[in-house]
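Q: return a 3D structure for these sequence lines:
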Amino acid sequence: MARDPDFDPCKLVEHDSGEYSLVFDDFDDYVDIFDEQGWLGNGYAWEGVVQVLLAERSPEVLDQVEFDSEADLFSVRAGDPEPLAEVAAAIRDAVVDLDVLADAITRAEEQGLLD
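A: Sure, this is the predicted structure:
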């Protein structure tokens, strides 16, 4: 896994198939924010947060990526790293400004993106 500042706080993984994955599993610092709103701060919840943030800032990216999260890992795949950099930027905004994260959780819930 390459560590690249463009993809922080996530990790970019290049697969033998030529596809790329972006993974994020550093949930511990943000669990309380999800918990306050009644959600587990797991990979699936982060998926909802990212979908909300991308829909408003880079909706075209949603057509270029495929979410593949698990409970203990947020993961998204694409054929090119460029849309994954947009996903990483959305996560970075949410972890740098916890108000952005809390607002995205609320909107993800309203849109039925959390389960």
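
Q: only C-alpha atoms from now on, for both contacts and neighbour counts.
A: Noted.

Q: ok, Thr106 to Val23 distance?
A: Thr106 is 23 Å from Val23, where distance means C-alpha to C-alpha, to the nearest Å.

Q: typed the wrong thing, it's Leu84
A: 10 Å.

Q: what segments of the protein are helices?
A: Here the chain has its helices, by DSSP state H, at 31-36, 43-57, 81-96, 98-110.

Q: tally of neighbours for the closest residue to Ala78 other than its chain neighbours?
A: Excluding the flanking residues, the one nearest Ala78 by C-alpha to C-alpha, 6 or more residues apart in numbering is Val65, at 4.8 Å. By other C-alpha atoms under 10 Å, the residues close to Val65 number 19.

Q: isn't Val65 up against Arg77?
A: Yes: contact criterion C-alpha atoms under 8 Å: Val65 and Arg77 qualify, at 5.5 Å.

Q: another for comparison:
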Amino acid sequence: MDINNFKESIKPFFWVEHEKSVSVCLNVGEYKTEVFQTREEEGFEGNGYDWGSLATVFLEEQKPELIEAIEFDPEADMFCAYSSDADALKKFILSFKEACENDSLLFDLFSRAILD
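A: Now for the predicted structure:
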């Protein structure tokens, strides 16, 4: 997959290349908000930290082979994952985006997310 097709396939996530690492980010608040609303009473807001909690469950359960390669650095208004291994981060975001498009899987994963 060429880089333009890759970038298109992960939207609304976006790819950022740095000198020695790569990141994939999401401006929160517009994508999959209904997922986070299911646990609003527990304090989930759909912010970057909540996305980080969801992504952690996904990584642990669906892609454990990537755990050592992927780091998360969420902010209130942005989810961000990064790695010095571009191939590992590409594998992560392609599979995470696919999971996000599968509502039953996404709601299931989110049921085990821990409030950060």
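
Q: on that earlier part again, which residues does the residue mapped onto the residue nearest to Ala78 of structure 1 from structure 2 contact?
A: Using TM-score structural alignment, the equivalent of Val65 of structure 1 in structure 2 is Ile70. The contact partners of Ile70 of structure 2, taken as C-alpha atoms under 8 Å, 6 or more residues apart in numbering, are Ala81, Tyr82, Ser83, Ala88, Leu89.

Q: the third one pairs with which position in structure 1?
A: Under the alignment (TM-score structural alignment), Ser83 of structure 2 maps onto Ala78 of structure 1.

Q: and that match, what does it touch?
A: Glu19, Tyr20, Ser21, Gln64, Val65, Glu66, Leu84.

Q: make it 10 Å
A: With contacts defined as C-alpha atoms under 10 Å, 6 or more residues apart in numbering, Ala78 of structure 1 is in contact with 14, 18-22, 61, 63-67, 84.

Q: spatially central residue in structure 1, please.
A: Among the residues of structure 1, the one closest to the centroid is Val50, at 4.3 Å (C-alpha atoms, centre = their mean).

Q: how about the contacts made by Asp29 of structure 1?
A: Applying C-alpha under 10 Å, 6+ apart, the residues near Asp29 of structure 1 are Gly41, Val95.

Q: and it, what pairs with it in structure 2?
A: Structural correspondence for Asp29 of structure 1 with respect to structure 2 (TM-score structural alignment): Tyr31.

Q: ok, now Arg107 of structure 1?
A: By TM-score structural alignment, Arg107 of structure 1 lines up with Arg112.

Q: quick one: that match and Glu60 touch, right?
A: No: when contacts are counted by C-alpha atoms under 10 Å, Arg112 of structure 2 is not listed as touching Glu60 (11.1 Å).

Q: gap between the spatially closest residue to Val35 of structure 2 that is not a sequence neighbour and Asp87 of structure 2?
A: Counting by C-alpha to C-alpha, 6+ apart, Val35 of structure 2 lies nearest to Phe107, which is 6.3 Å off, once chain neighbours are set aside. Taking C-alpha to C-alpha as the measure, Phe107 of structure 2 falls 27 Å from Asp87 of structure 2.

Q: for the two, indicate the residue with more neighbours.
A: Taking other C-alpha under 10 Å, Phe107 of structure 2 and Asp87 do not tie; Phe107 has more neighbours (18 against 11).
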